[in-house]
Each structure stands twice: as structure tokens, then as C-alpha cells.
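# Take this sequence and fold it.
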Amino acid sequence: MKKHENSIAGRTYDSSDYKGNDQISSGLAETHEQVSDAYMEGEIGGKIEHPDGTNEDLPR
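Here you go, the predicted structure:
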């Protein structure tokens, strides 16, 4: 493995990270998904809104 491929400094998420086979790509893709989910769901006391219009409390 080349040294520059193993460096995380300065690297940001790219949609191609979902298809990457290295640890950094998979880590960035997973972190991006977690942040995206948290952002879309809103605050900690929020509710999960289902497409059928029902709401579900977020488990604590």
C-alpha cells in the first residue's frame, strides 16, 4: 500500500467512497451515512416520520 493512500489528513467524503475497498473509504462512507441520518432525523427528542404519515418516537 502506498503511503499517500493510507493518509486521512485532508481527505473528505466522496460518493465513490461507498464503492471503495480500503478502510479509509469505508470509514468515510459510514460516517457520512451516520451524519446524514442524524441530520435528516433532527433533534434527539425528534420522531421518525414514516411515508404513511405515522410517527415513531426515537428510542433512547
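# alpha carbons only for contacts and neighbour counts from here, please
Fine.
# host element of the residue nearest to the spatial centre of the chain?
Computing the C-alpha centroid of the chain and ranking residues by C-alpha atoms, centre = their mean puts Glu33 first, at 1.7 Å. According to DSSP states H and E, Glu33 maps onto helix 23-41.
# here's the other one to compare against:
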Amino acid sequence: MKKKKQEENKVAEKNYEPSDYEGNSQIEQGLAETHEQVSDGYHEGTIDRKEGKED
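Reported below is the predicted structural model:
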């Protein structure tokens, strides 16, 4: 049970790192993909943005 808790803490404490794009673990790949999705959404803006409006 203690080993499982240690693994859970390791996952919970992990933050995105640029090196995650080259990582092999499921955690690294997931963080890289999530970072890319959030970044794309941030740069694209929201759907309610008016046409032709310059940001």
C-alpha cells in the first residue's frame, strides 16, 4: 500500500516539461499532449470572438 501511495504522489507532483515531448512514459506523453491542446486553444481564442476583430 505504501508503494502505491508513493507512485500516486509521483504522478500528482509531475509538471509539464518541454522534454516531455520526447518522453516515453504515459505521464510524459499525456502532459505534452495536454500542453499542446491548451496552448492551441489559448492562441486561437474563444468562439465568441467577433469576426475581424484584431487582438
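# where does the TM-score land?
The TM-score (TM-score structural alignment, normalised by the length of structure 2) is 0.67; 45 aligned residues with a C-alpha RMSD of 2.5 Å.
# rewinding a little: the residue nearest to the centre of structure 1 -> structure 2?
Aligned counterpart of Glu33 of structure 1 in structure 2: Glu36 (TM-score structural alignment).
# ok, back up a step: how big is the offset of the helix holding Glu33 of structure 1 relative to structure 2?
Helix 23-41 of structure 1, aligned to structure 2 and superposed, deviates on average by 0.1 Å (mean C-alpha distance after the TM-score superposition for structure 1).
# Residues touching the helix or strand just after that helix, excluding its own?
Downstream of helix 23-41 of structure 1, the next assigned helix or strand under DSSP H and E is strand 47-49. Strand 47-49 of structure 1 has contacts (C-alpha atoms under 8 Å, 6 or more residues apart in numbering) with Glu41, Asn55, Glu56, Asp57, Leu58.
# how long is stretch 6-19 of structure 2 end to end?
Stretch 6-19 of structure 2 has its terminal residues 23 Å apart, counting by C-alpha to C-alpha, to the nearest Å.
# which parts of it are buried?
Within stretch 6-19 of structure 2, the residues that count as buried by 16 or more other C-alpha atoms under 10 Å are Tyr16.
# can you tell me how far Ser25 of structure 1 sits from Glu49 of structure 1?
30 Å.
# Looking at those two, which is more packed in?
Using other C-alpha atoms under 10 Å, the more surrounded residue of Ser25 of structure 1 and Glu49 is Ser25, with 21 against 12.
# Identify the residue nearest the more buried one in space, chain neighbours excluded?
Excluding its sequence neighbours, the residue lying closest to Ser25 of structure 1 (C-alpha to C-alpha, 6 or more residues apart in numbering) is Asp17, at 4.6 Å.
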